[in-house]
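Asker: can you look at this prediction? I've put the sequence above it.
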Amino acid sequence: MVIVFVLVALAALGVLVAANWYLWRRLFRDTTARPGPARRAGAALVAGGWVLAVGAIVAERAGAPFLLQQVLAWPGFLWLALSVYLLLAVVAGEAVRPLLRRVPVRRARAAAEVPRAQRVSAGSVPPRDAGPEPEPEPGAGAGNGSRPGTGSAPVAGSFEPSRRLFVSRVVAGAAAAAAVGTVGYGTYGVLRGPRVKRVTVPLAKLPRAAHGYRIAVVSDIHLGPILGRSFTQKVVDTINATRPDIVAVVGDLVDGSVPDLAPAAAPLTQLEAPSYFVTGNHEYFSGAEQWVEEVRRLGLHPLENARTELPFFDLAGVNDIAGESTGQGPDFGKALGDRDTARACVLLAHQPVQIHDAVEHGVDLQLSGHTHGGQLWPGNFIAAAANPTVAGLERYGDTQLYVSRGAGAWGPPTRVGAPSDITVIELASTRA
C-alpha cells in the first residue's frame, strides 16, 4: 500500500513539474530572444508561487500561528487559481499559433512584390514577350546577404526569428491577461458576498398550513485566514434580509481553530431566525467538538445525529462522514430511526453522497453543500465524478436532494463558473 501511495505521489509530482516547466517555457523562454533576467525572473515567479501555495496549505492544516497563515494565504492560494488559468489559457493558445504564424509571412511576401509591381508600372521591367530577365552576375548581391543567383534576400528566412517572438509574445500576453482577468473577477465575486437563490420544493407530506415555509440554506462559508468577520457579517445580513422561518448551516463553517476564528464567527449571534448546524468535513480538521460548543454558544442548535420536531415537519441532522475517523461519524438510525414516518422530514447532511442513506430512511428532502459547485471551472467535472449531484435540486426515488454551491470558498478565494449562493428553500404543500 505504501509503495502504491509513493508511486502515485511521484506521478502527480511529475505531472506538476512538467506542467509548470511548460508554463515557464511558453510565458518566459519563448518570449525572449536569449537567456537573461526575464527567464530567471519567470522561473523564480513560478517556483516561488508554488512554495507559497504549499506553505499556505501546510500552515493551515498544521495550525501554524494565525498571522503566518494570513501572510501565506493570499499570495499562495491566489497563485493556485492563477496557475490553473494560465495553464488553460496557454494550452488554448496552441490552437491560435498556426494562424498567427501566417500573418507576418503574408505581409513579407506582399512587401516583396511591391517593388516589382512598381517597376512594371514604370516600364523598367520588360514585358513577358521581351524574353526572360537576364541572369545576375555570379556573386551579385553577395554584399547584401543574398544567395548567389537570386538577386534578393530570402524573404521567409529573414522573418523567422522575429515571427517566432511575435507569435509567442502575443499568445503569452493574451494568456496572462485572460488568466488575471478571470481570477480577478472570480475573486471579486467571492469577496462581494453570496447572492440569494430561491428554490421551491414540493413535499407530499407537508401540511397545508406550512405552504410557503422558508429555510435559508448556507454552506461552506470557510472562515479562515482570508475570509473573516466582515465576510460573516455579509452572510448574516443577507440571510436576515430574506426573513426565513429557520436557517440551516450545513457544514464547513470554518478552516481553523476556535481561538483563531471565534471573532470571525461572532456575527452569527445576529441571525434572527432559529438556526441549526451540522458538521462538515472541515470541522473535523479544525476541532469539531470545540466548534460544536462554540456555535451553540453563538445561539445555533447543533444537530449531532439528532432530530427536532418542528410544528410542521421533522428537522434532522447527521454528522459528516469525516467524523468516522474519530468515532463521530453519521448515525442515521439515531437521527431518524424512531420518527413518525407520516410527518415530512428534512435532513441536514453536509455531503451529497449521504443521499443514499437518506433514501433508505424515508427522508423527504436532504439539504447539502460540500461541492462548491466545482468552484473553479473545470472543477465541476471532477466534482461530478465524486458526487451524485454537484449543485441544484434532483430527485432520488421519493427523496429530493438540494445541493448549495456554498457561500464562501476554500483555498483560493475565487470562483469561476460556480457563483456563491445562499439558497432560500420554499416548501410547498401538494395539498394546498
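Answerer: Received it, and whenever you're ready, just let me know what you need.
Asker: contacts and neighbour counts: CA atoms only from here.
Answerer: Will do.
Asker: and the next element down the chain from whatever helix or strand Leu45 lives in?
Answerer: Assignment of secondary structure by DSSP states H and E places Leu45 within helix 37-62. Scanning forward in sequence from helix 37-62 by DSSP H and E, the next helix or strand is helix 66-93.
Asker: what residues of that next one count as buried?
Answerer: The neighbour-count check on helix 66-93 (16 or more other CA atoms under 10 Å) flags 66, 69-70, 72-91, 93 as buried.
Asker: what packs against it?
Answerer: For helix 66-93, the elements it packs on are helix 2-24, helix 37-62, helix 155-192, judged by 3 or more CA pairs under 8 Å, 6 or more residues apart in numbering; DSSP states H and E.
Asker: can you redo these as JSON lines with distance to Ile215 and mean neighbour count?
Answerer: Output for the helices and strands packed on helix 66-93, formatted as JSON lines (distance: least, CA to CA, whole Å; neighbours: other CA atoms under 10 Å):
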{"stretch": "helix 2-24", "distance to Ile215": "42", "mean neighbour count": "13"}
{"stretch": "helix 37-62", "distance to Ile215": "32", "mean neighbour count": "17"}
{"stretch": "helix 155-192", "distance to Ile215": "22", "mean neighbour count": "17"}
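Asker: can you give me the distance of the closest residue to Arg296 other than its chain neighbours to Ala248?
Answerer: If the residues on either side of it in the chain are set aside, Arg296 comes closest to Pro302, at 6.5 Å by CA to CA, 6 or more residues apart in numbering. Noted for Pro302: a distance of 10 Å to Ala248, by CA to CA, to the nearest Å.
Asker: do the same with Ser368
Answerer: To Ala248, Ser368 is 10 Å away according to CA to CA.
Asker: ditto for Ser121
Answerer: Distance of Ser121 to Ala248, computed by CA to CA: 83 Å.
Asker: please say which of the two ends up with more neighbours.
Answerer: Remark: of Ser121 and Ala248, Ala248 carries more neighbours, 26 against 10, as counted by other CA atoms under 10 Å.
Asker: and that one, which of the three is it?
Answerer: What DSSP: H, G, I helix; E, B strand; the rest coil gives for Ala248 is strand.
Asker: comparison target below:
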Amino acid sequence: MLDIAAELRAWYASDRDFAVATVVAVSGSAPRGPGASLAVDDRGTALGSLSGGCVESAAHEMCLEAIASGEGGVHRFGYSDDDAFAVGLTCGGILDVLITPVRRNDPVRPVIGAVLDAAGCGSRSALGRVVCGPPEQLGRALAVHADGSYEGCLGGSAELDEAAAARVGALLAAGRTGTAELGTAGGLCGQPLTLLVESAAEPPRLLVYGAIDFAAALARIGAFLGHRVTVCDARPVFVTAARFPEADEVVVDWPHRHLAAEWEAGRLDARTAVCVLTHDAKFDIPLLTLALRLPLGYVGAMGSRRTHTERTERLRAEGLTAAALARLRSPIGLDLGGGTPEETALAIAAEFTAVRYGREGTILPLARRRGPVHRPAQPPPGRPAALVQTAAAVHGGTEVP
C-alpha cells in the first residue's frame, strides 16, 4: 500500500471511500512482490499495480465489491493455461492478495490514515495488517511509529497488540516489508496469526568515503538506484559539491568520525551500504574497524589483493574477529570485467544490490539460471534477516592498486 502512499493520502484527506488490493505472498515467478498494491475508489478510479496487468481487472472488481459490502479477504491468483482469458498469471506464479475496504466509518481507516500521513511527511512508520488468522481479525491493522508508539488494534488482547507492535517495529527498524508470525494470545501462544508489514522509511543510505573519480561515478549510479548518497573525505580540496553534483550531501570530515556520528544519530540501518574508496590506511583502518562492528547491510573497500591482505592484518590487530572480517567485500565489486570509473561503479552497485537481496555468490545470467525469474529476497543462512549479508571469503572483483 505504501508504494502509492502519496496518491492514497489525497484520497484519504478528501474523505473518499476506497479499497486496496495488496500482494501479501508470492509463490513462483511473479512480476511484483509483497506490498505491491492496487487501490480503487468509489468512482472506479484505479492507482498502482499488482502484477503488470495479469490480475488487475479481477482485483479492480473485488475492490469495488469490498467498497459496497465493507467486507475484504484474501484471494489467490494462480497460473491459468486452460483458458487464455481466465484470471491468472501468465508467468506461472501464484499471488495471494488481501482486499481491504477503507470507507469513512471503517475502523481500519484512521490506522491507515496515520501511516499515510507519516509517509507523506517523511517519518518512519509501518503498517501491520492481519492477512492470516481468525476471520474476525482478518484485515485488522496497527500503525507503528519509529518511537515504538502505535495506533489501532488487532481485535484481541492488549498483549497481542503489544507483541504485534514489537514485531512490526523490528521490520520497520530494518526498513523492510515482509510478514511476521505470532499467536492471538501474544508471543507465539494462541491461534497462529500472520501480519503483512509494510515499512515507510527514508531511502537507503549509500556512504562513499574517498573523494575520487570512482566516487563521482558511484554517487551517480547510487542516486539513480534511489539511494540517499553521501560523499565524505577529510580533504576539503577534493570533496566539493561541484565535483559531486549527484550526491545528496558532501561532507568534509574524517570518515570514521562521520560514520560514528551518523550511527549515533540513528540515520543508518541494515540497508546502508558503506563503500571505502580511499585505500589509505590512515583513513581506512579506523573507518573499517567501526563499520565492520555495526549491523550495516554492506561494507566494501577498494584496493588490490595485496592491499586487502595488508588491510586485513591491520584490522585483525585492531581486534576484529574472523566473522567481522568476513563481512568485508574487498576487492570491492562484482567481476564484470570493466575498468573505467563508471564500469567500476556499476560493479560495486551490482554487488551491494546482490547482497541486499541475498543473491551474492549466486549471480548468473537469467538465461542460464534455472527456476523462476522473479524470486523473493533470501537472506543467506546463519545471518539475521535484517542484515541480508553473507560471510563469504574474499572474492574476485574490481581491483585498483
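Answerer: Nice, I can see it. What you see is a predicted model; the values in this text were computed from it and never measured.
Asker: TM-score them against each other, please.
Answerer: Superposed pair, TM-score by TM-score structural alignment, normalised by the length of structure 2: 0.27. Supporting alignment: 184 aligned residues with a CA RMSD of 7.0 Å.
Asker: mutual contacts of Pro302 and Ala248 of structure 1, please.
Answerer: Tyr276, Phe277 (CA atoms under 8 Å, 6 or more residues apart in numbering).
Asker: one step back: so what secondary structure elements neighbour the helix holding Leu45 of structure 1?
Answerer: So helix 37-62 of structure 1, by 3+ CA pairs under 8 Å, 6+ apart, packs with helix 2-24, helix 66-93.
Asker: just want the angle from that helix to helix 66-93.
Answerer: 130 degrees (axes from the mean of the first three to the mean of the last three CA atoms, to 10 degrees).
Asker: ok, back up a step: adding distance to Ile382 of structure 1, write the helices and strands packed on helix 37-62 of structure 1 out as JSON lines.
Answerer: Putting those into JSON lines (distance: least, CA to CA, whole Å) gives the following:
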{"stretch": "helix 2-24", "distance to Ile382 of structure 1": "16"}
{"stretch": "helix 66-93", "distance to Ile382 of structure 1": "14"}
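Asker: tell me which of these sits nearest to Val103 of structure 1.
Answerer: helix 66-93 (15.6 Å; CA to CA).
Asker: angle of the closest one against helix 155-192?
Answerer: Using the same axes, to 10 degrees: helix 66-93 of structure 1 against helix 155-192 is 140 degrees.
Asker: what packs against the following helix or strand past helix 66-93 of structure 1?
Answerer: Per DSSP H and E, helix 66-93 of structure 1 leads on to helix 97-122 as the next helix or strand towards the C-terminus. Applying 3+ CA pairs under 8 Å, 6+ apart, we find helix 97-122 of structure 1 packed against helix 155-192.
Asker: and the angle from the helix it packs on to helix 2-24?
Answerer: Angle between the axes of helix 155-192 of structure 1 and helix 2-24 is 120 degrees (criterion: the same axes, to 10 degrees).
Asker: do a quick rundown of the strands in the stretch 51-200 of structure 2.
Answerer: 73-77, 94-102, 125-132, 141-145, 150-153, 178-183, 192-200 (DSSP state E, counting those that start in this stretch).
Asker: over to the stretch 201-350 of structure 2?
Answerer: 205-209, 228-233, 249-252, 273-276, 298-301, 328-329.
Asker: now those strands in CSV, with mean neighbour count?
Answerer: Putting these into CSV (neighbours: other CA atoms under 10 Å) gives the following:
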stretch, mean neighbour count
strand 205-209, 27
strand 228-233, 24
strand 249-252, 18
strand 273-276, 26
strand 298-301, 24
strand 328-329, 26
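Asker: out of the ones you listed, which is closest to Glu313 of structure 2?
Answerer: strand 328-329 (12.8 Å).
Asker: so what secondary structure elements neighbour that closest one?
Answerer: Strand 328-329 of structure 2 packs on strand 298-301, going by 3+ CA pairs under 8 Å, 6+ apart.
Asker: output the contacting helices and strands for the helix or strand hosting Val40 of structure 2.
Answerer: For Val40 of structure 2, the host element (DSSP H and E) is strand 37-41. Secondary-structure packing of strand 37-41 of structure 2 (3+ CA pairs under 8 Å, 6+ apart): strand 18-27, strand 46-48, helix 56-69.
Asker: for the stretch 151-300 of structure 1, what spans make up the helices?
Answerer: Counting by DSSP state H, counting those that start in this stretch, one finds helices in the stretch 151-300 of structure 1 at the ranges 155-192, 229-242, 258-265, 283-286, 288-297.
Asker: same list, these, but as a markdown table with distance to Ala386 of structure 1 please.
Answerer: Below are those laid out as a markdown table (distance: least, CA to CA, whole Å):
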| stretch | distance to Ala386 of structure 1 |
| --- | --- |
| helix 155-192 | 24 |
| helix 229-242 | 28 |
| helix 258-265 | 30 |
| helix 283-286 | 20 |
| helix 288-297 | 24 |
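Asker: Gly379 of structure 1: which of the ones you listed is closest?
Answerer: helix 155-192 (13.9 Å).
Asker: could you tell me the angle between the closest one and helix 97-122?
Answerer: Counting by the same axes, to 10 degrees, helix 155-192 of structure 1 lies at 140 degrees to helix 97-122.
Asker: so which of the helices and strands packed on helix 37-62 of structure 1 is nearest Thr399 of structure 1?
Answerer: With respect to Thr399 of structure 1, and counting by CA to CA, the nearest of the helices and strands packed on helix 37-62 of structure 1 is helix 66-93 at 36.0 Å.
Asker: so the closest one versus helix 258-265, what angle?
Answerer: Helix 66-93 of structure 1 and helix 258-265 are oriented at 70 degrees to each other (the same axes, to 10 degrees).
Asker: returning to what we had before: got TSV for the strands of the stretch 51-200 of structure 2, with mean neighbour count and distance to Asp41 of structure 2 too?
Answerer: Shown next, in TSV, are the strands of the stretch 51-200 of structure 2 (neighbours: other CA atoms under 10 Å; distance: least, CA to CA, whole Å):
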stretch	mean neighbour count	distance to Asp41 of structure 2
strand 73-77	16	17
strand 94-102	26	9
strand 125-132	28	20
strand 141-145	27	20
strand 150-153	20	23
strand 178-183	18	26
strand 192-200	25	21
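Asker: lovely, talk soon.
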